[in-house]
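1. can you look at this prediction? I've put the sequence above it.
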Amino acid sequence: MTLLQIDRALYLFIVVAFMMAFPPLTLAAAEGQGEDKILIPPPPAIAATAHILLDANSGRVLAENNADSRLPPASLTKIMAVYVAFNELTKGHLQLDENVNVSPNAWRTPGSRMFIEVNKQVTVSELLHGVIIQSGNDASVALAEHIAGDESTFAEMMNQQAARLGMTNTHFTNSMGLPNPEHYTSARDLGILTRTLIKDYPEYYKWFSLKEFTYNKITQRNRNKLLWSDETVDGVKTGHTAEAGFCLVASAVRDNMRLISVAMGTQSERARTAENRTLLNYGFRFYETHHLYKGHEPLKETRVWKGNEKFLNLGLADDLYVTIPRRKYKDLKAVMNFDQRIFAPVKTGDALGSVNVSLAGEVIADQKLIALSTIEKGNLFRRLYDAAILLVKK
């Protein structure tokens, strides 16, 4: 063996020995160990026909099954009924202290009742409490007739709102949830609706946390049992028919994080309570939500060419939230992409870029960067001057 061959053999021996002593990192090791690694167990199995769990602020879905199936909603319908009423209140078309005359049709409505009396007057506020807390079908019909003239017209108002909110698997034929082949919604659509109601009408949403309501000397308790067993729960609505099974939409807030759970078609009152509790506990245990940027606040100042102003602030139309695995906030990466050459005129709200937030290489949030002010065209001198500068920059 020559000296060169001996050197090569010695080199190979050293390399093999080093590799045996220090094996290459596996993927799991490269991603980190213990708390540094993203280890989220799969969502729990839920004994329901359909369910969904989502964060109210970011909109991120944390668990779901059959979430787009069209199912009978029973009294979960009333979430949309009161949403329409809240919208009418906000527009000034309705007043809380406004009196409503109870029709024989409303009084005769079967199912759960508020016990309003025919030809008696009751206020809009009382009816809303009766719908939300007592799940009164009679109250729902009385409210629908007062707002729209009759219940079928009110159902069309509900459908219009559903279409506006993007509830693509929803259609209503009545205000209360009595069975009808053309009356259906989905777990996802109920999540969308509840999220919007909480955001748009916080002053009215607080009524969903009330545990009881007394009308006509009759006190009825809220059927949402989570209000008694979990102090972080502040709503939302139960429902039950033989066709729909036992249903519940629930919402809770812990450490400034709000989650919404929907379970449809469970076997009992106890089951709908337990399954929603399981969903909420899973979400709060393994995820956290962060408020990254406020809407309509400057995030970036950029140059505007040929305008009556030189600089423009860019921001977001809405607050930006992200929901991520716990203890991963430090690993978030945010990148702003925007047009490098923006020319006047620019109007407030014009989309000029985006904010992308990623975690472990995956984009988890993407919102448009918009102009926060209007910049008109500059005078002739300004336009010519900027054009000359741009020629030099080429």
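-> Looks like it came in fine.

2. switch to C-alpha atoms for all contacts and neighbour counts from now on
-> Noted.

3. quick one: the helices in the stretch 151-300 of the chain?
-> Assigned by DSSP state H, counting those that start in this stretch, the helices in the stretch 151-300 of the chain fall at 151-164, 187-200, 202-205, 226-229, 269-286.

4. which outside residues touch the first one?
-> So the one you mean is helix 151-164. In this structure, residues lying in contact with helix 151-164 by Cα atoms under 8 Å, 6 or more residues apart in numbering are 80-81, 84, 141, 144-145, 147-148, 168, 170-175, 193.

5. ok so residue 302 is a helix residue?
-> No. With DSSP: H, G, I helix; E, B strand; the rest coil as the criterion, residue 302 is located in strand rather than a helix.

6. tally of neighbours for it?
-> Counted with other Cα atoms under 10 Å, residues neighbouring residue 302 total 15.

7. correct me if wrong: it contacts residue 336.
-> No. Applying Cα atoms under 8 Å, one finds residue 302 not in contact with residue 336, separated by 11.8 Å.

8. now do the SS call for the nearest residue to residue 338 once chain neighbours are set aside.
-> Once flanking residues are discounted, residue 338 sits nearest to residue 353: 3.8 Å by Cα to Cα, 6 or more residues apart in numbering. Secondary structure, three-state DSSP: residue 353 is strand.

9. name the secondary structure element that contains residue 63.
-> strand 61-65 (DSSP states H and E).

10. ok, structure two:
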Amino acid sequence: MDKSSEEKIYPASLTKIMTVLVAIENIPDLKEKISLPKSIFTGLYGANASMAGFLPNEEIEAKDLLYGSMLPSGAEASIGLANFIAGSERGFVKLMNEKAQQLGMEDTHFKNATGLHHPDHYTSVKDISILLQYALTNSTFRDVYTAERYSISPTNLHPAGITFTSLMFKK
């Protein structure tokens, strides 16, 4: 079972497991509103990143960004959380790498909060296992991670909210 478990892999959207975990551990009030500035969208559209469907200048509860980051793998939700917590994605990535080190994830290094490919953004199957085992002990994380569907609260730009369906449960 341990064959190649420490081999370097590129985590892609599995990155969002760490993003959501670090966000949960750093936001005391998940009802806090977070604004998504227009500036975060340009690079994501150019990189063809997966998006949750939030819009520039939308104000969203932190909890809804957690679900937007995890279920549809929304890069704009991940960067919105990162900017809110650490002031920048770079600052947030520092927290992600500190958490990885704290958990004993020896074969992991993050370069972004979204999972977009970068040669220095890598992990291993063993480290993803360590991360997931730890993350699932957090009840908020577990609720987000195991949700099949989730509807966000109304926002300034989506008065009816948005409903997400988990990519994990798609056939």
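-> The structure has been received and is ready for your questions. What you see is a predicted model; the values in this text were computed from it and never measured.

11. one step back: please enumerate the shared neighbours of residue 302 and residue 336 of structure 1.
-> Here residue 302 of structure 1 and residue 336 share no contacting residue, scored by Cα under 8 Å, 6+ apart.

12. report how many residues lie close to the equivalent of residue 184 of structure 1 over in structure 2.
-> Residue pairing (TM-score structural alignment): residue 184 of structure 1 is matched to residue 122 of structure 2. Here the number of neighbours of residue 122 of structure 2 (other Cα under 10 Å) works out to 20.

13. residue 58 of structure 2: how many residues sit nearby?
-> For residue 58 of structure 2, the count of nearby residues is 16 (other Cα under 10 Å).

14. quick check: it touching residue 36?
-> Yes. Using Cα under 8 Å, residue 58 of structure 2 is in contact with residue 36, at 5.5 Å.

15. in which helix or strand would I find the closest residue to residue 27 of structure 2 other than its chain neighbours?
-> Nearest in space to residue 27 of structure 2, with sequence neighbours left out and distances taken as Cα to Cα, 6+ apart, is residue 85 at 7.2 Å. Using DSSP H and E, residue 85 of structure 2 maps to helix 75-86.

16. now that helix on structure 1. Mean distance?
-> Mean deviation of helix 75-86 of structure 2 relative to structure 1 after superposition (mean Cα distance after the TM-score superposition for structure 1): 0.6 Å.

17. on that earlier part again, just among the contacts of helix 151-164 of structure 1, which is most surrounded?
-> So for these (other Cα under 10 Å), the most neighbours sit at residue 175, 29 neighbours.

18. just give me the match in structure 2 for that one.
-> So, by TM-score structural alignment, residue 175 of structure 1 is matched to residue 113.

19. same deal with residue 148 of structure 1?
-> Taking TM-score structural alignment, residue 148 of structure 1 has residue 86 as its aligned residue in structure 2.

20. contacts only, for that match.
-> residue 92.

21. I'd like to know how far it sits from residue 96 of structure 2.
-> Here residue 86 of structure 2 is placed at a distance of 11 Å from residue 96 of structure 2 (Cα to Cα, to the nearest Å).

22. what of residue 41 of structure 2?
-> Using Cα to Cα, residue 41 of structure 2 is found at 22 Å from residue 96 of structure 2.

23. the two: who's more crowded?
-> Neighbour count, other Cα under 10 Å: between residue 41 of structure 2 and residue 96, residue 96 has more, with 25 against 19.

24. show me what the more buried one lines up with in structure 1.
-> Per TM-score structural alignment, residue 96 of structure 2 is aligned with residue 158.

25. and its match, how far is that from residue 12 of structure 1?
-> Per Cα to Cα, residue 158 of structure 1 is found 76 Å from residue 12 of structure 1.

26. and the strands in structure 2?
-> 33-36, 58-61, 149-151, 163-165 (DSSP state E).

27. what does the first one contact?
-> Around strand 33-36 of structure 2, the neighbours that count as contacts under Cα under 8 Å, 6+ apart are 55-62, 76, 80-81, 84.

28. ok, of those, which come out buried?
-> Neighbour-count burial (16 or more other Cα atoms under 10 Å) is assigned, among those, to 55-56, 58-62, 76, 80-81, 84.

29. what's the closest of these to residue 68 of structure 2?
-> Proximity of these to residue 68 of structure 2 (Cα to Cα) peaks at residue 76, which lies at 8.5 Å.
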